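Asker: pasting the sequence and the predicted model now:
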Amino acid sequence: MQRGDGVFETTHVRGGQPWLLDEHLDRMARSAERLDLDVPARPALVELAGQACAAWPADTEGALKIVVTRGPEDTGETTCFATITAVPDSTRKARRDGVKLGTLSLGVAAGTRSAAPWLLGGAKTLSYAMNMACQRWAAAAGLDDVLWVSSDGYLLEAPTATLVWLEHGTLYTVPDSTGILSGTTVRYLLDHVGTLGWHTAKRMVRPTELEGASGVWLTSSVRGIIAVRELDGVKLADPPQTDTLRELLGYPA
């Protein structure tokens, strides 16, 4: 665990139950396969999640984290545990007010990680030190978060969230081929926005292109969906659909 050699998933807990647990465990299995890491059998992980949630107040919004590591270096025995924490007030504020973002270079071209599996693009590993450093940079710069940009100028993802944007009735997100983490929340969103009469697609996008979007959002398991109000100092459209999308995902305000 000291080397970040492990995987984890975080699910939103609502009504005392973990939301999209199967989808998160599917992604954990894919990440573990990339690391050649054995994880406990699915029933054991489901039981672990159930035990954690059973001890959590059903009326309190929470975040369930399931962690699997390669274990102590001298044994190599897999270690697995779960924790639940309350969703902070800052998350609810972001849902209401939206966020200001800046862009930071990831230092690789958009197609590099897919062509280099050892870079672990798309795997949700414990190696989040760089992600947290980027968020600290954002805070020091008076921002709420960042979006990573490839060296060839394309937007990728935030350190802990997926980018989506609306143009002419189509909700877009970034292709998985860029090595971004495939988001469970955004997958649910894309599968259900047809009820709003929207289409969905994936495409590459440069930062300045979002200036003309009808709405730009970040999605993640704990935050749900939050509007991006500003990017690199440029104000973006104030999307009236944010509340509708949050309700579609089942998150409180």
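Answerer: Looks like it came in fine.
Asker: only C-alpha atoms from now on, for both contacts and neighbour counts.
Answerer: Noted.
Asker: how about the nearest residue to Gly183 once chain neighbours are set aside, secondary structure?
Answerer: Once flanking residues are discounted, Gly183 sits nearest to Thr162: 6.4 Å by Cα to Cα, 6 or more residues apart in numbering. Secondary structure, DSSP: H, G, I helix; E, B strand; the rest coil: Thr162 is strand.
Asker: give the contact list for Thr162.
Answerer: The neighbours of Thr162, taking Cα atoms under 8 Å, 6 or more residues apart in numbering as the test, are Thr173, Leu181, Gly183, Val186, Leu218, Thr219, Ser220.
Asker: comparison target below:
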Amino acid sequence: MALLFALVIDPATSDDPRSDFADTFRVIDPSAPALSVGELSTQRGDGIFESIGVVDGHAQETQAHLERLAHSARICDLAAPHLEQWRQAVDAAAQHAPRHGEGVIKLILSRGVEHGPAPTAWVTVAAAADNTAVREHGIRVVTLDRGYGIDTPAKAPWLLLGAKTLSYAVNMAAIREAKRRGADDAVFVTSDGFVLEAPTASLILRIDGRFVTPAPNGGILHGTTQLSLFAHLEEEGHDTGYATLPTSALTDADAAWLVSSVRLAAPITAIDGSVMPVDAELTASFNRYLLSPRD
């Protein structure tokens, strides 16, 4: 996706009392070099990010993304982001998103430059890829072992599980492996047999009429789109919940989706080669909701 706009943020401390942070933003040429060679985001993937979907110029679920950015910062021992400053940066960036159609705003907070300024932060805007086909026709997934047990996050917090870090090499490798196996995406499972999440999306299953998603205590990212969709489902009278789900839950489900901020709701048509039923009408209603303005 070609960048349409970029700005650098001079990060404020979390207790800065100002109400206007416009003078802390610097617009840069999105096609020009901007980072120092000592930047730890590129040297070590030492930073965090968020991707905010934009529909017709409206940034979706901004507050939830900012709260998750702060959550990731706490896990990674980064300076707490000033959420009002970042909100104003999102608002400034949204002015340069496509007025019609979909886009994506990315927020990046890095530990900074080795032996230099720290932290560093920037925001970018791009047009989103066309996800119409996967929303309508679905995706095939394979399960891939994430390489740890369900209790590992509690025992090894230094693994930063549950933070949205810039270290996404494993996630991208998993998607490549899924495609080598003839699928479109992957669902991670633990080595001791529990369901986690997809490399870039949350998993939702419908089992016996109830919508469930893996509990975030397994070191998975708490999805903003999943949270919003659950709130919508509850308003519609549906039962939702979180659970520590064994891998057998995948075959117990009568419908399944991967949901994320940009792709939105993609129905799963097959898991490890086994065909899954697709509720096309419900999926369409999910995406109508997710394409509506959401704050």
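Answerer: Ah, there it is. None of these values were measured; they are calculated from a predicted model.
Asker: overlay them and tell me the TM-score.
Answerer: The TM-score (TM-score structural alignment, normalised by the length of structure 1) is 0.94; 251 aligned residues with a Cα RMSD of 1.6 Å.
Asker: adding neighbour count and secondary structure, write the contacts of Thr162 of structure 1 out as CSV.
Answerer: Listed next are those as CSV, based on neighbours: other Cα atoms under 10 Å; DSSP: H, G, I helix; E, B strand; the rest coil:
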residue, neighbour count, secondary structure
Thr173, 24, strand
Leu181, 23, coil
Gly183, 21, coil
Val186, 22, helix
Leu218, 22, strand
Thr219, 24, strand
Ser220, 20, strand
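Asker: pretty sure Tyr251 of structure 1 is touching Val222, no?
Answerer: No - using Cα atoms under 8 Å, Tyr251 of structure 1 is not in contact with Val222; the gap is 9.1 Å.
Asker: between these two, which one's more packed in?
Answerer: Between Tyr251 of structure 1 and Val222, counted using other Cα atoms under 10 Å, the more crowded position is Val222 (24 against 19).
Asker: wait, that one sits on Thr85?
Answerer: No - judged on Cα under 8 Å, Val222 of structure 1 makes no contact with Thr85 at a distance of 10.5 Å.
Asker: which neighbours do the two share?
Answerer: Counting by Cα under 8 Å, 6+ apart, the residues touching both Val222 of structure 1 and Thr85 are Gly62, Ala63.
Asker: now which residue in structure 2 aligns to Trp19 of structure 1?
Answerer: In structure 2, Trp19 of structure 1 lines up with Gln60, judged by TM-score structural alignment.
Asker: separation between that match and Lys155 of structure 2?
Answerer: In this view, Gln60 of structure 2 and Lys155 of structure 2 are 34 Å apart by Cα to Cα, to the nearest Å.
Asker: of the two, who's got more company?
Answerer: More neighbours surround Gln60 than the other of Gln60 of structure 2 and Lys155, with 24 against 9 (other Cα under 10 Å).
Asker: tell me which helix or strand Glu47 of structure 1 sits in.
Answerer: Assessed by DSSP states H and E, Glu47 of structure 1 sits inside helix 42-54.
Asker: against structure 2, where does that helix fall?
Answerer: Here helix 42-54 of structure 1 aligns to structure 2 at residues 83-95, judged by TM-score structural alignment.
Asker: hang on, Leu69 of structure 2 in a strand?
Answerer: No - the assignment for Leu69 of structure 2, made by three-state DSSP, is helix rather than a strand.
Asker: could I get the full set of strands for the stretch 1-150 of structure 2?
Answerer: 3-9, 25-28, 47-55, 58-59, 102-110, 120-127, 139-145 (DSSP state E, counting those that start in this stretch).
Asker: same thing with the stretch 151-253 of structure 1?
Answerer: In the stretch 151-253 of structure 1, the segments counted as strands under DSSP E, counting those that start in this stretch are 162-167, 170-173, 199-202, 215-220, 224-231, 234-235.
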